[in-house]
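>>> pasted the sequence and its predicted model underneath.
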Amino acid sequence: MFKILAKINKLVLPSFTKSGLDLAKAKKWQLAIIGYRYYVTTRALDC
């Protein structure tokens, strides 16, 4: 399930690393998206 969710996230959610976002200057919603993507990605790799 997490592998499918990770693929959907990759297509739908923005990638902040490509835009060069500094984590110290990131807004709360950007940090929430980064945390969510991290959680899903780590769970997808464990499967």
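That came in fine, so what should we check first?
>>> only C-alpha atoms from now on, for both contacts and neighbour counts.
OK.
>>> ok, which stretches of the protein are helices?
For the chain, applying DSSP state H gives helices covering 2-12, 28-46.
>>> take a look at this one as well, against the first:
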Amino acid sequence: MKKTLFRTLAKINKAILPSYTKKELDISKASKIQLAIIGWRAFVTMKSLD
């Protein structure tokens, strides 16, 4: 059940949140909100793969 929840969240993230790798964002110049989004997406992706 937990894995299904995170997979669903990953699909929602992909549809709603911006992809900063496609925009070639420099991490050292990213704002706090951009870093939070990157961290959230990484967290959800890792949990969905476990």
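Okay, I see it. Just so you know, these numbers come straight off a predicted model, no measurement behind them.
>>> redo the helices of structure 1 as a markdown table? Include mean neighbour count and distance to Ser19 of structure 1.
A markdown table is the format used below for those (neighbours: other CA atoms under 10 Å; distance: least, CA to CA, whole Å):
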| stretch | mean neighbour count | distance to Ser19 of structure 1 |
| --- | --- | --- |
| helix 2-12 | 13 | 15 |
| helix 28-46 | 14 | 12 |
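>>> out of these, which is closest to Asp22 of structure 1?
Checking the helices of structure 1 against Asp22 of structure 1 by CA to CA gives helix 28-46 as the closest, at 10.5 Å.
>>> if we can go back for a sec, make TSV out of the helices of structure 1 and add distance to Leu21 of structure 1.
Supplementary listing: the helices of structure 1 in TSV, determined by distance: least, CA to CA, whole Å:
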stretch	distance to Leu21 of structure 1
helix 2-12	17
helix 28-46	9
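>>> which position in structure 1 pairs with Asp26 of structure 2?
Taking TM-score structural alignment, Asp26 of structure 2 has Asp22 as its aligned residue in structure 1.
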